[in-house]
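A.B. asks: missing the sequence, but the structure's below:
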């Protein structure tokens, strides 16, 4: 049995993290939890430092540039064929894209519209959350440099975070 770290509210939207092995930097599991699914749901040697820092940087740099509301434009009317549609932020999930995962964030007044694909952009799905949900979730991620693997016994390890 392993203890998994969950950031956010797994019943709404969350992120599963587990530091499994030290390669060139802390590596392990990184999954979004959306609608009772782990996305991408594979990969146990994901570079946690790269994924976390890329995700935070892509969100915060674009938010600093200012956000333009996309309103209630229906998903079917948004063109993702050349990347992020106008006024939609691309969220850099680094190597998770190797598994077909791509994420974007748009805003509609008091709501955030999370667009995502799990099949290399063949299909795009959408979830709507109260404004600030995704920003808070991403910025709540601990820095990978603060992860520690705590071995309980030969079979059990726990990811701890030093802060």
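C.D. replies: It's in. Not measured: the values here are computed from a predicted model.

A.B. asks: C-alpha only now, for contacts and for neighbours.
C.D. replies: Will do.

A.B. asks: what about the strands in this protein?
C.D. replies: When secondary structure is read from DSSP state E, the chain shows strands at 5-9, 13-22, 26-34, 37-39, 46-47, 89-91, 102-108, 111-117, 125-130, 147-151, 157-161.

A.B. asks: with mean neighbour count added, can I get these in TSV?
C.D. replies: Formatted as TSV, the strands of the chain follow (neighbours: other C-alpha atoms under 10 Å):
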stretch	mean neighbour count
strand 5-9	17
strand 13-22	20
strand 26-34	21
strand 37-39	16
strand 46-47	24
strand 89-91	21
strand 102-108	21
strand 111-117	20
strand 125-130	14
strand 147-151	15
strand 157-161	17
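
A.B. asks: alright, now check it against this:
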């Protein structure tokens, strides 16, 4: 399954195992600039992961100041504040994947790590891309795929 609101950023997942009580395990990746993250793991519990990701929406909506164009190397991504939210990536963090988001006017600044927060990269997206992507997961979150 793909959820895509932008060519440079989208979500892909697939079920690899069905277990009792409609629990589905599978692969899950964020595609950022033609690269899959975390790019590993075949037994991620999908519906709980979707719930974890969706739970970030409220905090993102509470960001009340733009981060602006501060260079990435000058941002403390370990802290959530009124300009930046460190996101709950659920089981994906066991593979080193972490995300943070802030805004610069009509753009989203999405920061991502694949090495347990030792280093970060950034993608700049039109404002609403990440939020709409998370909202699109709602239909899959509470009930199975």
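C.D. replies: Yep, it's here. Only a predicted model underlies this, so the values are computations on that prediction, with no experimental measurement involved.

A.B. asks: got a TM-score for the pair?
C.D. replies: Structural agreement between the two chains, given as a TM-score (TM-score structural alignment, normalised by the length of structure 2), stands at 0.88; 141 aligned residues with a C-alpha RMSD of 1.8 Å.

A.B. asks: hmm, back to that, nearest to residue 72 of structure 1, out of the strands of structure 1?
C.D. replies: If you check each of these against residue 72 of structure 1 by C-alpha to C-alpha, strand 102-108 wins as the nearest, at 6.3 Å.

A.B. asks: where in structure 2 does that closest one fall?
C.D. replies: On the basis of TM-score structural alignment, strand 102-108 of structure 1 is assigned to residues 98-104 in structure 2.

A.B. asks: starting at the chain centroid, how far to that stretch?
C.D. replies: Chain-centre distance of stretch 98-104 of structure 2: 9 Å, with C-alpha atoms, centre = their mean, to the nearest Å.

A.B. asks: so who does the closest residue to residue 78 of structure 2 other than its chain neighbours touch?
C.D. replies: When the adjacent residues along the chain are set aside, residue 78 of structure 2 lies closest to residue 86, with 7.0 Å between them (C-alpha to C-alpha, 6 or more residues apart in numbering). Contact partners of residue 86 of structure 2, counting by C-alpha atoms under 8 Å, 6 or more residues apart in numbering, are 77, 78, 79, 80, 98, 99, 100, 101.

A.B. asks: go again using 10 Å as the cut-off
C.D. replies: For residue 86 of structure 2, the contacting residues are 56, 59-60, 77-80, 98-102, 111-112, taking C-alpha atoms under 10 Å, 6 or more residues apart in numbering as the criterion.
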